[in-house]
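just coords:
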């Protein structure tokens, strides 16, 4: 079981440099390709009215071709939207939000409509891309609303209420992001978070130096004898142990079932062995606590140092084989990878 080497991604269009002037509300090529899979196509003739100011909005739109004019009234200049621009996102993010402008096709145009139902399908398809889209979209909208508050004093109360909704939505988005990258049972990071961690380290050139793969011994037997609730409690205990040894630059993950891993940003042979010994001793300590006797479950650990000359999958494979060897030898131990073809212990 391996995790592929991350690829570099293009920077999304529409992100202004820090402190700069906000750019257009425009999708990147990656985002457009994703949204196009779930959008509902609309062909509009020139001068077709899409919606009016005050209409209740429940979806957002993306311009595929042509042009859409947005008229905000109150002496403000109309805004012209072109290919890949999106608008009406508040109708998608805030339930039954009134439209703040009139939208009309300036010429024959093609739009994609993203509804609530299809947006949830987008999240299921590619949560990381959607989370990034929402974060920068909310930041742009909040900034825009704040400027309008200064320009239109008569709308202060209405806009402040909208900002309150946006901040609440932003908090919900933060919680959603935590759910996307967190394991529900243990609170550790999950596979998505591990992949994101590897992508960041790949881009920065600061690859982690040590890998531990951890697996509970006879976890199926524990579930069969004591039930799944006790099994869940054992996983939670192990999660707390791993979280306690992971530093700020490290990452502890539950990969699924009773499989866990820790990537250490700074590690050598001695450091990795010390961390593995601590985890083993902490797990053995379960059995000495009479209140947790039913949850006693030893662990096996596969250890590997990350070799700059090896692909990530190779390092992962070596740690996985070391884990298998630890289990073959009876479990309750940490094991380095042994290259049986040469008879040499391999750390990388």
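Everything's here; your move. For clarity, every value in this text was computed on a predicted model and none was experimentally measured.

can we go C-alpha only for contacts and neighbour counts from here?
OK.

residue ranges of the helices in the stretch 1-150 of the chain, please?
Using DSSP state H, counting those that start in this stretch, the helices found in the stretch 1-150 of the chain span residues 29-36, 89-93, 116-125, 127-151.

Next, the angle from the third one to helix 29-36.
Angle, helix 116-125 to helix 29-36, by axes from the mean of the first three to the mean of the last three CA atoms, to 10 degrees: 130 degrees.

Enumerate the positions of helix 116-125 that are buried.
118-119, 122 (16 or more other CA atoms under 10 Å).

Next: the last one.
When burial is assessed from 16+ other CA under 10 Å, helix 127-151 yields the following buried residues: 127-128, 130-131, 133-134, 136-142, 145, 149.

here comes the other one, which I'd like you to weigh against the first:
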């Protein structure tokens, strides 16, 4: 078993103190025994008794101490291993549920959230809506400025969406330049107000860097859950609304 240097010194100090206490305790016992014993013990007997008693006490104390030390170290090692496992699990869970570029929820986790929201809607009849959006002419951004600049645009758009969304909303990157927001307890009229706010904010924001200015616009489709719908049904309706927004010239919001 590998023991750190600091731990070794703590062990040595503890053994030294244990030894010292054991010797003192042994001498006290011998003194008491000598006082009560009649006739008095010879000097050689006293020395021998002291030595044997001290060694016995030292061995017993050292064994007990080392056992306690091993138990404590094993417990600390196990806690450290458990902590590392928990951190690894959290990291894997995050990687499985989030988009690596933007830090938003990915398509998989977003659809799982929609399923949960549909179940809640069926139980409690609480509405929710979806915003589905695309960056207009994003291919031109990549072709003109490069994919690295395009990635910066995606990251900046993700930040705008997070800052605009409510605390309970779920923001996701569901495709290359496609983003979506799930709005619990929001009818499509409320969702449209948010969609217009997002669209306007994006159109006025600088999405490039200090060296290169990049302006973009987005098109947004809005859909509200209907009775009996599943995840694919509401998502497809939002997608159709997005298609109509693009057909109308882009940089606009369309309700399903």
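Everything's here; your move. Quantities reported herein were computed from a predicted structural model and do not represent experimental measurements.

of all the buried residues of helix 116-125 of the first structure, which comes closest to residue 237 of the first structure?
Nearest to residue 237 of the first structure among the buried residues of helix 116-125 of the first structure: residue 122, at 34.4 Å, using CA to CA.

shouldn't the closest one be in contact with residue 130?
Yes - the criterion here is CA atoms under 8 Å, and residue 122 of the first structure meets it with residue 130 at 7.2 Å.

hey, where'd the strands end up in the second structure?
Secondary structure of the second structure, counting by DSSP state E: strands at 128-135, 170-173, 178-184, 218-224, 253-255.

Mean neighbour count and distance to residue 242 of the second structure for those - can I get that in TSV?
Output for the strands of the second structure, formatted as TSV (neighbours: other CA atoms under 10 Å; distance: least, CA to CA, whole Å):
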stretch	mean neighbour count	distance to residue 242 of the second structure
strand 128-135	26	7
strand 170-173	24	15
strand 178-184	23	10
strand 218-224	28	4
strand 253-255	23	7
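
Please convert those strands to JSON lines, extending it with distance to residue 96 of the second structure.
Converted to JSON lines, the strands of the second structure look like this (distance: least, CA to CA, whole Å):
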{"stretch": "strand 128-135", "distance to residue 96 of the second structure": "22"}
{"stretch": "strand 170-173", "distance to residue 96 of the second structure": "13"}
{"stretch": "strand 178-184", "distance to residue 96 of the second structure": "18"}
{"stretch": "strand 218-224", "distance to residue 96 of the second structure": "27"}
{"stretch": "strand 253-255", "distance to residue 96 of the second structure": "31"}
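
And the ones you listed: which comes nearest residue 200 of the second structure?
Using CA to CA, the nearest of those to residue 200 of the second structure is strand 218-224, at 9.0 Å.

quick one: contacts of the closest one?
With contact meaning CA atoms under 8 Å, 6 or more residues apart in numbering, strand 218-224 of the second structure is reached by 127-136, 187-188, 191-192, 195, 199, 202-203, 234-235, 237-246, 250-256.

hang on, the earlier thing: I'd like the helices of the stretch 1-150 of the first structure written out as JSON lines, with distance to residue 250 of the first structure added.
Listed next are the helices of the stretch 1-150 of the first structure as JSON lines, based on distance: least, CA to CA, whole Å:
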{"stretch": "helix 29-36", "distance to residue 250 of the first structure": "29"}
{"stretch": "helix 89-93", "distance to residue 250 of the first structure": "34"}
{"stretch": "helix 116-125", "distance to residue 250 of the first structure": "27"}
{"stretch": "helix 127-151", "distance to residue 250 of the first structure": "20"}
